[in-house]
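**Q** The following comprises the amino acid sequence and a computationally predicted model.
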Amino acid sequence: MKNIFSILKFTLFIVVLFAIIYPMAIFGIAQFAPNKGKGETISVNGKVVGYQKIGQKFDKSNYFWGRPSAVDYNAAGSGGSNKGPSNADYLALVQKRIDTFLIVHPYLKKGAIPSDMVTASGSGLDPNISPEGALIQVKRVATARKLSEDKVKALVETKINKPSLIGTATVNVLELNVALDALK
């Protein structure tokens, strides 16, 4: 009986610690973060159009496309497919994405498609693509919007985020598309 009472006290302590104290501490710390821990939003005319760190689905030809998502861009169900590069289903899915990309971008060869345009990220919510992934879409987007390719390419180049010390350059797709909508 003495052990049961000790175990119950310990359980109650753990519940209070991890269900009340820890979440309140994290909430308090978040109040010092940008936007009070509610995420970094992107707004247009005072209306939130998305989150800077969460990928969104763009599939119309007049917008730049982001990385494919294994979870259809559902932030509540973030995750990858967990299929390796030797999995037949995964290889078929990647080939389908390549075929679709080539249909919409007939001026490209298969080898010119950056891998990030046909493979999903580990979270399924990557908001960024490579500069190469953005630049190969310039012709399609410019044609769909009846803009010059040079103007759209120049916009892409202004949206390339270079790494501070290490890493690779990226382009945030939502930021790029918001800037694209602002072009006259």
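**A** Structure received. Numbering: from 1, shown residues only.
**Q** C-alpha only now, for contacts and for neighbours.
**A** Fine.
**Q** List the buried residues of the longest helix seen in the chain.
**A** Longest helix in the chain, counting residues (DSSP state H): helix 88-104. Buried residues in helix 88-104, counted by 16 or more other C-alpha atoms under 10 Å: 90, 94, 97, 98, 101.
**Q** For this protein, which segments are assigned as strands?
**A** 41-44, 47-51, 128-129, 160-161, 170-172 (DSSP state E).
**Q** Same question for the second one: list its buried residues.
**A** The neighbour-count criterion (16+ other C-alpha under 10 Å) identifies 50, 51 as the buried residues of strand 47-51.
**Q** How far off centre is that strand?
**A** Offset of strand 47-51 from its chain centre (C-alpha atoms, centre = their mean, to the nearest Å): 14 Å.
**Q** who does it touch, helix- and strand-wise?
**A** strand 41-44 (3 or more C-alpha pairs under 8 Å, 6 or more residues apart in numbering; DSSP states H and E).
**Q** which other residues reach the strand it packs on?
**A** For strand 41-44, contacts defined as C-alpha atoms under 8 Å, 6 or more residues apart in numbering pick out 48, 49, 50, 51, 52, 175, 178.
**Q** residues contacting residue 132?
**A** By C-alpha under 8 Å, 6+ apart, the neighbours of residue 132 are residue 114.
**Q** Who are the packing partners of the longest helix of the chain?
**A** Partner elements for helix 88-104 (3+ C-alpha pairs under 8 Å, 6+ apart): none found.
**Q** before we go on, here's another structure to hold up against the first:
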Amino acid sequence: MSQLRPALVLLAFLTLLTGGAYPLLTTLIGQWWFPWQAGGSLLTLNGETRGSALLGQAFTGRDYFHSRPSATAGTPYNALASGGSNLSVASPALTAQIAARARTLQAQDPHAAGPIPVDLLTASASGLDNGVSPAAIAWQLPDVARARGLTEQQLQTLVDRNTVHPWPEFLGPTYVNVTQLNMALSTLPRR
């Protein structure tokens, strides 16, 4: 019995410390130093929340850039069902999905030059990626420019503003945040 009391006191102390004080402290520090990120990195347009800069969205029109395909269950970019397809590279189902995506992209833009970048054909591990490579944007840029009635140079300026260059470089490759890019496109007047 003499050993039970110190064990219960230590259990209660560590529970309060690691289950209460530490999470509260890290939450407060995160909200103080990184308020936008801690708040969900929400994107608003005309006072209405339209999404998060951290999550991809399904854009289907020719006048918007397309993100990586999503393999989430139910609906594309379903944050409640984050996860990949778990299909192996040798899977016939994955090969069929990639071929179908390639046919769809080529049908949407028969004028596109060069091979389709791989990140427009394959889903990410989370199914929620918000970015694609600059090559994937460059492949789509002429079609989006035609659909919007803009020059490629005008559109490239917008792309450059939404390109993320991780620093230091070993943190990841340069990518274009498609969610933010398409939100910026939504603010442009239609021609």
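**A** The structure has been received and is ready for your questions. No experiment lies behind these values; they were computed from the predicted model shown.
**Q** follow-up on the earlier one: looking at the strands of structure 1, which is closest to residue 8 of structure 1?
**A** Across the strands of structure 1, residue 8 of structure 1 has its closest neighbour in strand 47-51 (42.8 Å, C-alpha to C-alpha).
**Q** Against structure 2, what's the mean shift for the closest one, could you check?
**A** Its aligned residues in structure 2 lie a mean 1.3 Å from strand 47-51 of structure 1 after superposition (mean C-alpha distance after the TM-score superposition for structure 1).
**Q** which residues in structure 2 does that strand align to?
**A** Mapping strand 47-51 of structure 1 onto structure 2 (TM-score structural alignment) gives residues 48-52.
**Q** One more: stretch 85-95 of structure 1?
**A** So stretch 85-95 of structure 1 sits over residues 89-99 in structure 2, by TM-score structural alignment.
**Q** neighbouring contacts of that stretch?
**A** 87, 88, 121, 122.
**Q** Try it again at 7 Å.
**A** 87, 121, 122 (C-alpha atoms under 7 Å, 6 or more residues apart in numbering).
**Q** Can you tell me which of those residues lies closest to residue 188 of structure 2?
**A** Minimum distance to residue 188 of structure 2 across those is 28.0 Å, recorded for residue 121 (C-alpha to C-alpha).
**Q** Just tell me what the closest one corresponds to in structure 1.
**A** So residue 121 of structure 2 corresponds to residue 118, using TM-score structural alignment.
**Q** Kindly report the same for residue 61 of structure 2.
**A** So, by TM-score structural alignment, residue 61 of structure 2 is matched to residue 60.
**Q** gap between its match and residue 169 of structure 1?
**A** 25 Å (C-alpha to C-alpha, to the nearest Å).
**Q** Which of these two has more residues huddled nearby?
**A** residue 169 (15 against 10; other C-alpha atoms under 10 Å).
**Q** coming back round to it: buried among the contacts of stretch 89-99 of structure 2? Make that a ChimeraX selection.
**A** Buried members of these, defined by 16+ other C-alpha under 10 Å, are picked up in ChimeraX with:
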select :121,122
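**Q** got the contacts of stretch 89-99 of structure 2 as CSV, with distance to residue 68 of structure 2 columns?
**A** CSV is the format used below for the contacts of stretch 89-99 of structure 2 (distance: C-alpha to C-alpha, whole Å):
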residue, distance to residue 68 of structure 2
87, 16
121, 7
122, 7
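**Q** Which members of the contacts of stretch 89-99 of structure 2 are positioned in helices?
**A** Per DSSP H, the contacts of stretch 89-99 of structure 2 never map to helices.
**Q** what sits against residue 77 of structure 2?
**A** Taking C-alpha under 7 Å, 6+ apart as the test, what residue 77 of structure 2 contacts is 56, 57, 58, 70, 127, 128.
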